[in-house]
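*Asks:* everything below, folded, please.
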Amino acid sequence: MLAEWRSVDVLVNNAGVARDGILAMFSDDDSDTVIDLNLKATVHVTKQVVRNMLAHGGGRIVNISSITGLTGYRGLSVYGATKAALDGFTRGLAREMGSRRITVNSIASGYLKTEMSHGLDDGQLDQIVRRTPAGRLGEPEDIARAVEFLVDERNDWITGQVLVVDGGLTA
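*Replies:* Predicted structure coming up:
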């Protein structure tokens, strides 16, 4: 992958999968799927990209986590654990890379109109919208604007932070 480009300036770790269910009934396969994609793949890809960023004098890394990792939600304990781990990974890696001109931040996303929310029924979606001060589900563009902010070279003093972008749901 990296052989195609001379340098990588920005990495956004956005891949993710959720499986819901009460832990006592959760299959090992579902646990492995969530942990492997949400956490292990992020660590592996980041390791490869960081090597490139170190060789080329810096870069920006943004991990997309979730408010589920901050607050916890019934039926999403494994998913929430992986997203909380991403926030811890963000803080630790920011300390490792800060002196090397690499910033590392995380965006804890709220509920968005994406494939991951399609599994929710209308009643659940209405409840989320009612509880969200902004009065709507987020759009992918809401997260994209936050990513643009964090990767802007003028914001090189921001590192190791978890930016919550959730329409005020966790306020």
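*Asks:* from now on I want contacts and neighbour counts done on CA atoms only, so please keep to that.
*Replies:* OK.
*Asks:* what about the most centrally placed residue in the chain, which SS state?
*Replies:* Nearest to the geometric centre of the chain sits Ile64, at 1.5 Å (C-alpha atoms, centre = their mean). Assigned by DSSP: H, G, I helix; E, B strand; the rest coil, the conformation of Ile64 is strand.
*Asks:* for it, what are its contacts?
*Replies:* For Ile64, the contact set (C-alpha atoms under 8 Å, 6 or more residues apart in numbering) comprises Val12, Asn13, Asn14, Leu86, Ser106, Ile107, Ala108, Ser109.
*Asks:* who touches the longest helix along the chain?
*Replies:* The longest helix of the chain (DSSP state H) is helix 77-97. Helix 77-97 has contacts (C-alpha under 8 Å, 6+ apart) with 17-20, 22-23, 31, 34-35, 38-39, 63-66, 68-70, 72-73, 102-106, 159-162.
*Asks:* please pick the buried ones from those residues.
*Replies:* Buried members of those, counted by 16 or more other C-alpha atoms under 10 Å: 18-19, 31, 34-35, 38-39, 63-66, 68-70, 72, 102-106, 159-162.
*Asks:* inside helices: which ones of these?
*Replies:* Going by DSSP H, the helices hold Ser31, Val34, Ile35, Thr68, Gly69, Leu70 from the buried ones among the contacts of helix 77-97.
*Asks:* the first one - nearest residue in space that isn't next to it in sequence?
*Replies:* Meaning Ser31. Ranked by C-alpha to C-alpha, 6 or more residues apart in numbering and with sequence neighbours excluded, the top spatial neighbour of Ser31 is Val78, at 6.6 Å.
*Asks:* please give the structure of this sequence too, so both can be compared:
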Amino acid sequence: MSRLVIVTGGSRGLGLAITRSLLEAGYSVSTCSRSLGDTLPGLLEVHPDRLFWQQADIGNAASTQAFIDATVQRFGAPWGLINNAGIAREGILATLPLVEVDHLIQTNLTGAIQVARGVLRHMLSRPGGGRIINISSIIGQRGYTGLAAYAATKAGLDGLTRALAREVGRRQITVNSVAPGYLDTEMSGTLSAGQRDQIVRRTPLGRLGTAADVAPAILFLLGNGGAYITGQTLTIDGGITC
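*Replies:* Next up, the predicted model:
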């Protein structure tokens, strides 16, 4: 059986691109999201033996654990985890409702920790190590007006990456972050035309990124080339932070 990779939030955007790339590379994939989306049904038909989906809310511990349990029951212990699921909320911190702050933290940070904790219990039981990749953001490194709470959750993911890499390294499990820049996905849909133009002007490569720019880095870190890379944050942003 091919190696299993769990991808959270795999029904659209970057998560969907990662799921598709993994299937094309021969991996088995188990993914979850709050809704099935428009594209996953077709992929489930094409790859019925290597693709599994279950509805789950990463911000809910019971929902997350049910997804992990169902995955292991079907495929066995996973080789990799891509902590991709996340939400974005824009607003000046002084006026951002606390319920929105709590939702951001619960989904983007606590949820990722809960998934990693649940997956590691199975990953540690299998021989040969494994891979964990957290999808953070350049916002966690540089900040952006109106995204203070979101930035805090993404910076937290990078901290989780560094500490967890030390915890599980002796078991040959690598833990890294991938920090995309501004991608042309649904999550950037709230940007105005002026904001998008400004970002493009500030980016040395002269464009927004795409999910297809990020997926190859995920495949590299999952494969043999990533075997001696751990505790790192790989920035993929067209040079905007250089």
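*Asks:* need the buried ones from the contacts of Ile64 of structure 1 selected in ChimeraX.
*Replies:* Remark: buried members of those, expressed as a ChimeraX selection using 16+ other C-alpha under 10 Å:
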select :12,13,86,106,107,108,109
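*Asks:* list the contacts of the equivalent of Val8 of structure 1 over in structure 2.
*Replies:* Counting by TM-score structural alignment, Val8 of structure 1 corresponds to Pro78 in structure 2. Residues counted as contacts of Pro78 of structure 2 (C-alpha under 8 Å, 6+ apart) are Arg3, Leu4, Val5, Ile6, Val72, Val119, His122, Met123, Gly130.
*Asks:* separation between the residue nearest to Pro78 of structure 2 when sequence neighbours are not counted and Ile236 of structure 2?
*Replies:* Take Pro78 of structure 2 and drop its neighbours on the chain: the residue closest to it by C-alpha to C-alpha, 6+ apart is Leu4, 4.9 Å away. To Ile236 of structure 2, Leu4 of structure 2 is 25 Å away according to C-alpha to C-alpha, to the nearest Å.
*Asks:* still on that earlier bit, so what corresponds to the residue nearest to Ser31 of structure 1 in structure 2?
*Replies:* Aligned counterpart of Val78 of structure 1 in structure 2: Ala149 (TM-score structural alignment).
*Asks:* what segments of structure 1 are strands?
*Replies:* With DSSP state E, the ranges of strands along structure 1 come out as 10-13, 59-66, 102-109, 162-165.
*Asks:* would you format the ones you listed as CSV with distance to Pro140 of structure 1 included?
*Replies:* Shown next, in CSV, are the strands of structure 1 (distance: least, C-alpha to C-alpha, whole Å):
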stretch, distance to Pro140 of structure 1
strand 10-13, 14
strand 59-66, 12
strand 102-109, 10
strand 162-165, 11
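*Asks:* ok, which of these comes nearest Glu153 of structure 1?
*Replies:* Nearest of the strands of structure 1 to Glu153 of structure 1, taken as C-alpha to C-alpha: strand 59-66 at 8.7 Å.
*Asks:* mean deviation, the closest one versus structure 2?
*Replies:* For strand 59-66 of structure 1, the mean deviation from structure 2 after alignment is 0.4 Å (mean C-alpha distance after the TM-score superposition for structure 1).
*Asks:* which part of structure 2 matches that strand?
*Replies:* Mapping strand 59-66 of structure 1 onto structure 2 (TM-score structural alignment) gives residues 130-137.
*Asks:* repeat for stretch 119-126 of structure 1
*Replies:* Taking TM-score structural alignment, stretch 119-126 of structure 1 hits residues 190-197 over in structure 2.
*Asks:* quick one: buried residues of that stretch?
*Replies:* By neighbour count with 16+ other C-alpha under 10 Å, stretch 190-197 of structure 2 contains the buried residues Arg196.
*Asks:* mind listing what Val151 of structure 1 touches?
*Replies:* Residues in contact with Val151 of structure 1 (C-alpha under 8 Å, 6+ apart) are Val10, Arg60, Ile61, Val62.
*Asks:* report the buried members of those residues.
*Replies:* The neighbour-count test (16+ other C-alpha under 10 Å) marks Val10, Arg60, Ile61, Val62 as buried among the contacts of Val151 of structure 1.
*Asks:* one step back: can I get the buried part of the contacts of Pro78 of structure 2 as one PyMOL selection?
*Replies:* The buried residues among those can be selected in PyMOL (16+ other C-alpha under 10 Å) with this line:
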select buried, resi 3+4+5+6+119+122+123+130
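*Asks:* in helices, which of the contacts of Pro78 of structure 2 fall?
*Replies:* By the criterion of DSSP H, membership of the contacts of Pro78 of structure 2 in helices covers Val72, Val119, His122, Met123.
*Asks:* want to throw those into a markdown table with distance to Arg207 of structure 2?
*Replies:* Formatted as a markdown table, those follow (distance: C-alpha to C-alpha, whole Å):
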| residue | distance to Arg207 of structure 2 |
| --- | --- |
| Val72 | 40 |
| Val119 | 36 |
| His122 | 40 |
| Met123 | 38 |
